[in-house]
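S.K.: Sequence first, predicted coordinates after that:
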Amino acid sequence: MPKPIEVQYLTIHGHKRAYVKVGTGPALLLLHGLGCDHTTWLPVIAALSRRYTVIAPDLLGHGRSAKPRADYSVGGYANGMRDLLTVLGVDKVTVVGHSFGGGVAMQFAYQFPERTERMILVAPGGLGAEVTPAIRAITLPFFHQAMGVVTLPGVRHLTTAGLRALAASGLPQARDLDEVAMIVDSFKDPRARRAIRHVVSAVVDWRGQIVTMVDRAYLTQAMPMCVIWGTEDAVIPVKHAGIASEFAPGATVEVIANAGHFPHKDHPQRFVKIVDEFIRAHPAAAYHRGRWRSLLKNGRQVPVPTAVTPVRQAEIA
């Protein structure tokens, strides 16, 4: 039986930060999605740690980290990751972000290019407006009260048990409901509900995603980028992978068949292989202030394409 992964804690700016750090070698920073925590990466941490130093934090307001009244913006999270890495003595990382964590990964790379070797984005937010109505609903006024009712002890147990049973049914549309069950269970803490609402309100409104990386995609000329998506993603549509291919033509785009919003859980071996092959094939970015200045001066916004470029579908190993 594999040894359990130990959760460690640091206090930064007066707030407790939970994280796991395992393995040796080049550093990978794994950033989870909205309402999740480091456990979303458990299917791949052990395999990745054979070649890499894996750092998987619980973002502020999530998991075992503190849930204060604080800055829950994408930029604030990027700053928090810089500070965590600084305390851990890690200078540079390949940043891997899933869903909302993908948005944080992009922001981290944008704010701290000198500390970012590569970006790996897993079904990331920030490439288009579309997002599941369930996430848009978090911004509505009644969300906090409604979740207070849903997470009452008896109701919560029935709800999460039902979601897990559907996830185990084998129905493709229900494949991600075990993660939804974990998120619902975490909402029993009113501090977590308030934190998540602050997070979502900063990046989503009733029409969909607000924050976009499209206007800064030209900066990926100076940094290797890989985008991984599942064909059956019901949270953020897989067509956004085509947007990534359009705006960052040098990016590696992998679409995994028979995978939902969590391809690293649906096909962990394939996911690890993609990550490893990408890192081996793409030397770490070397930050040069002059080149970055030139990109910023010469870069321009490009309108969103009416049709997206088809992307290659990865074969399941």
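M.R.: Cool, the structure landed. Residues are numbered from 1 along each chain as shown.

S.K.: From now on I want contacts and neighbour counts done on CA atoms only, so please keep to that.
M.R.: OK.

S.K.: Residue 224 and residue 116 touch, don't they?
M.R.: No - contact criterion CA atoms under 8 Å: residue 224 and residue 116 do not qualify, at 9.7 Å.

S.K.: which residues do these two both contact?
M.R.: Common neighbours of residue 224 and residue 116, counting by CA atoms under 8 Å, 6 or more residues apart in numbering, are residue 285.

S.K.: Which stretches in the stretch 51-200 of the chain count as helices?
M.R.: Along the stretch 51-200 of the chain, the segments classed as helices by DSSP state H, counting those that start in this stretch run 74-88, 100-111, 133-136, 143-150, 153-167, 177-186, 190-203.

S.K.: for the fourth one, packing partners?
M.R.: Here helix 143-150 is seen to pack against helix 153-167, helix 190-203 when contacts are counted using 3 or more CA pairs under 8 Å, 6 or more residues apart in numbering; DSSP states H and E.

S.K.: For the stretch 151-300 of the chain, which segments count as strands?
M.R.: 204-205, 208-209, 225-230, 252-256 (DSSP state E, counting those that start in this stretch).

S.K.: and the comparison structure, right after this:
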Amino acid sequence: MATISTPNYPDSLPLPEVYEGGAGTPLVLIHGFGGNWRMWKPVLPILERHHRVIVPTLPGHSGGVRLRRRATPASIADALAEQLRARGLDQAHVVGQSLGGYMAVEMARRGVARSVLGISPGGAWKTDADQKALLGRIRKSFRLMPYLRPLLSPLLQIRSLRKRVLRDEMEHGDKMSPAEVRGMLHHALNCPIAREFLDEGIAQIEALPADNRVPVRIVWCGNDRVLTFREFGQPFLDRLGLKTHGVLRGCGHNPMYDDPEAVAGAILDFIGSVERETD
């Protein structure tokens, strides 16, 4: 299977890293925990034909602004909202994946989102045991990664190995180039807040206030092995009082490489419906 073909997006940006491209109504994309803006690369060529697309690296992450407080969902959201307002973004469509989905809802709470789409968002769980097991798996990955990365790096030219290494994150990790996989591992390992965030304790997301009229839509990745729908997806819907959700079929937790057309389509369809109802 071929790797995803994308334009030559920059290997580095001025710090803090925020990618921007395209023209039109503003659309903010927010990545998940331990990642950076590059996780959205496969969908950018599609979305930039319709929107001004802004893709920040999350505060506290490798390439992002530094946090001035302890690393919690609230402190990250506060810093992100401040960063977006500083760029003149106070009514953007906001899309987030995993932790980014949690942050997208928090942007609605903080008054900087015109609409919110969450893709397999984190922030809710069925039982404390489910959350404890999830955090345990993530901590284990961060402990092992420094030792495994130098062993894996020279072997990443092998497509089947890339797919196996990334099997928990996506169905088709072989679509990532060796350089992209190395970059993904580098940014995860160099996430300044990783240990503190995992140890601090993550509060479950709260429902938006009754007077908050920001449209919210959730789509779940059909083959998500990180945040399974029963244990994490349905509780998220329940906490926000949502009755329906969409499904990205055949996609793992990070769906942007698995099926960029489907991801971009879900985003554009939702934004289109919001704009038709509000214009």
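M.R.: Everything's here; your move. Quick caveat, the model's predicted, so the values are computed rather than measured.

S.K.: Next, the TM-score between them, please.
M.R.: Taking TM-score structural alignment, normalised by the length of the second structure as the basis, the two superposed chains have a TM-score of 0.77; 264 aligned residues with a CA RMSD of 3.7 Å.

S.K.: what's the closest of the helices and strands packed on helix 143-150 of the first structure to residue 237 of the first structure?
M.R.: Distance to residue 237 of the first structure, taken as CA to CA, is lowest for helix 190-203 among those, at 16.8 Å.

S.K.: Show me the contact partners of the closest one.
M.R.: 34-35, 61-62, 67-69, 72-74, 135-136, 138-139, 144, 147-148, 186-187, 209-211.

S.K.: Stretch 12-29 of the first structure now?
M.R.: With contacts defined as CA under 8 Å, 6+ apart, stretch 12-29 of the first structure is touched by 5-11, 38, 48-60, 63-66, 68, 83-84, 90, 92-96.

S.K.: Please pick the buried ones from these.
M.R.: 38, 48-49, 52-60, 63-66, 68, 84, 90, 92-96 (16 or more other CA atoms under 10 Å).

S.K.: Just the ones in strands from these, please.
M.R.: 53-57, 93-96 (DSSP state E).

S.K.: Among those residues, which one lies nearest to residue 283 of the first structure?
M.R.: residue 94 (10.7 Å).

S.K.: how close does that closest one sit to residue 119 of the first structure?
M.R.: Distance, residue 94 of the first structure to residue 119 of the first structure, using CA to CA, to the nearest Å: 6 Å.

S.K.: now do residue 113 of the first structure
M.R.: Using CA to CA, residue 113 of the first structure is found at 10 Å from residue 119 of the first structure.

S.K.: Compare neighbour counts for the two and give me the winner.
M.R.: Legend: neighbour count by other CA atoms under 10 Å for residue 113 of the first structure and residue 119, higher for residue 119 (28 against 21).

S.K.: So what's the residue count around residue 174 of the second structure?
M.R.: Residue 174 of the second structure, neighbours per other CA under 10 Å, totals 27.

S.K.: Could you check how far it is from residue 153 of the second structure?
M.R.: Residue 174 of the second structure sits 14 Å away from residue 153 of the second structure, going by CA to CA.

S.K.: contacting residues for residue 179 of the first structure?
M.R.: So residue 179 of the first structure contacts 36, 40 (CA under 8 Å, 6+ apart).

S.K.: gap between it and residue 163 of the first structure?
M.R.: Distance from residue 179 of the first structure to residue 163 of the first structure, by CA to CA: 9 Å.
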